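Asker: My questions concern the predicted model and sequence given below.
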Amino acid sequence: MANEKEPFTSSKAPEPVGLYPHARRVGNLLFLSGVGPRERGTKQIPGVELDEAGNIVAYDIAAQCHAVFRNVRYILEEAGSGWANLVDVTVFLTNMKADFTIYNQIYAEYFKDNQPCRTTVEVNRLPTPIAIELKCIATMGAPEKEEAA
C-alpha cells in the first residue's frame, strides 16, 4: 500500500458496490470496508440461487462463508497485511437462527490460530443478495510475536 490514508482497492476481491475503497490504512491499522462473498468481475455469489426478479430462492451459508473469508484474505494480503494480523471482525448475518451454527463452525476453522475480537449481529438485509458480510480491522506488516509469560 503506497501512502497512509490512501484508499486501497484489491485486484482480486469483488468490486465495491458503491463509492468506497476496499481498505484504508491509518497509522499501523488497516480498516476494511464491508466485504461480501461475491466474485470479482461478475455478479455471481457462491451458493446463491436467485429468481428472475433477483430475489433469493435458496442459499448455502457455508459456500458464502468460505467465499467471504477468501475475499478478506485477498484484500489483507494485497494491502500488505495478512490473516494473522486481524484484530477485530464484525460479522453481519441476515438469518442468525438458521445460519449461526454453520457460520460459527467455519469461522472456528479459519480463526483457530488467530483469534481477533468478534461481534456477530443479525441484519434485515445487505445491499446485495448475500447472507453474510464482514467488517475487519488488521495491523500492518508481520504479526507481532507473543512474549512468553
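Answerer: Arrived safely. Bear in mind that the values here come from a model prediction, so they are computed numbers and not experimental data.
Asker: Could you use CA atoms for every contact and neighbour count after this?
Answerer: Noted.
Asker: secondary structure element for the closest residue to Gly34 other than its chain neighbours?
Answerer: Spatially, and ignoring its direct neighbours in sequence, Gly34 is nearest to Lys135 (4.6 Å; C-alpha to C-alpha, 6 or more residues apart in numbering). Using DSSP states H and E, Lys135 sits within strand 132-139.
Asker: list the buried ones in that strand?
Answerer: Within strand 132-139, the residues that count as buried by 16 or more other C-alpha atoms under 10 Å are Ile132, Glu133, Leu134, Lys135, Cys136, Ile137, Ala138, Thr139.
Asker: centre of the chain versus that strand, how much separation?
Answerer: 5 Å (C-alpha atoms, centre = their mean, to the nearest Å).
Asker: now swap in stretch 13-31 and tell me
Answerer: How far stretch 13-31 lies from its chain's middle: 11 Å, per C-alpha atoms, centre = their mean.
Asker: which stretches of the protein form helices?
Answerer: 61-78, 96-110 (DSSP state H).
Asker: and the comparison structure, right after this:
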Amino acid sequence: MTITTDKFNTEKAPKPVGLYPHARKVGNLLFLSGVGPRQAGTTKIPGVDLDEHGKIASYDIEAQCRSVFDNVRTILEASGASWMDLVDVTVFLTNMDDDFAIYNKVYAEYFADNQPCRTTVEINKLPTPIAIELKCIAALSE
C-alpha cells in the first residue's frame, strides 16, 4: 500500500526555523509542525522584549498564546483544514508555574467550540525566544 503525502507551507505564517513544512497531510490526517507565536514575515514575537544579547527580558504569555493560536488557524486554513478539524494539541510551555493559568484561560476562549485532546508539558527552552509552542493534529473529511 502506498500512502500519499502532501506538504503545505504558507507565507501567512512564520517561516519554519528549520527544514520542515508547516504541515503535512497523510491520508485524512494533517500534522502541523511545531508552531510558535512569531509574526509572519518578521522575527517579531508579540509580547516579547529582548535584551541587547537577544535573551528574553520580559514577555506577555497572553499575547504569545493569542498569536500562536492565530498562527495555527492560519496554517490549518492554508492546508485546506479548519479549526474545528483539530483532534489533538500538544502544548509546550517554558514556565508552567507562572504561565499555565493565563494560557489555560486563553485556550478556553479559542477552544470553546472544539475541544481536541490536549497535553501540556513544561520544557526548558524552545529554539527561539518564545514561551509557548503547539504541535497539532487535525482529522480531515475525505
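Answerer: Right, received. Where do you want to start? Remember, predicted model here, so these are calculated numbers, not experimental data.
Asker: TM between them?
Answerer: For these two chains in superposition, a TM-score of 0.96 is obtained (TM-score structural alignment, normalised by the length of structure 2); 140 aligned residues with a C-alpha RMSD of 1.3 Å.
Asker: just to revisit the earlier point, mean per-residue distance, the strand holding Lys135 of structure 1 to structure 2?
Answerer: Compared with structure 2 after the fit, strand 132-139 of structure 1 shows a mean deviation of 0.3 Å (mean C-alpha distance after the TM-score superposition for structure 1).
Asker: Take the buried residues of strand 132-139 of structure 1 and lay them out in a markdown table including distance to Arg24 of structure 1.
Answerer: Formatted as a markdown table, those follow (distance: C-alpha to C-alpha, whole Å):
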| residue | distance to Arg24 of structure 1 |
| --- | --- |
| Ile132 | 21 |
| Glu133 | 18 |
| Leu134 | 15 |
| Lys135 | 12 |
| Cys136 | 11 |
| Ile137 | 10 |
| Ala138 | 11 |
| Thr139 | 12 |
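Asker: nearest to Val48 of structure 1, of those?
Answerer: Ile132 (11.6 Å; C-alpha to C-alpha).
Asker: Closest to the centroid, which residue in structure 2?
Answerer: Nearest to the centroid of the C-alpha atoms of structure 2, with distances taken as C-alpha atoms, centre = their mean, sits Val35, at 3.1 Å.
Asker: So for Arg118 of structure 1, which of the helices of structure 1 sits nearest?
Answerer: Among the helices of structure 1, the nearest to Arg118 of structure 1 by C-alpha to C-alpha is helix 96-110 (10.4 Å).
Asker: Quick check, Asp60 of structure 1 in contact with Gly47.
Answerer: Yes - Asp60 of structure 1 is within contact range of Gly47, at 4.7 Å (criterion: C-alpha atoms under 8 Å).
Asker: more neighbours, these two?
Answerer: Neighbours were counted for Asp60 of structure 1 and for Gly47 using other C-alpha atoms under 10 Å; Gly47 has more, 17 against 14.
Asker: show me what contacts the residue in structure 2 that the more buried one lines up against?
Answerer: Aligned by TM-score structural alignment, Gly47 of structure 1 pairs with Gly47 of structure 2. For Gly47 of structure 2, the contacting residues are Tyr59, Asp60, Ile61, Glu62, Ala63, Gln64, by C-alpha atoms under 8 Å, 6 or more residues apart in numbering.
Asker: Tell me which residue of structure 1 lines up with the fourth one.
Answerer: For Glu62 of structure 2, the aligned residue in structure 1 is Ala62 (criterion: TM-score structural alignment).
Asker: Can you give me the end-to-end span of stretch 28-36 of structure 1?
Answerer: Criterion C-alpha to C-alpha, to the nearest Å; first-to-last residue distance in stretch 28-36 of structure 1 is 24 Å.
Asker: Which part of structure 2 matches it?
Answerer: Mapping stretch 28-36 of structure 1 onto structure 2 (TM-score structural alignment) gives residues 28-36.
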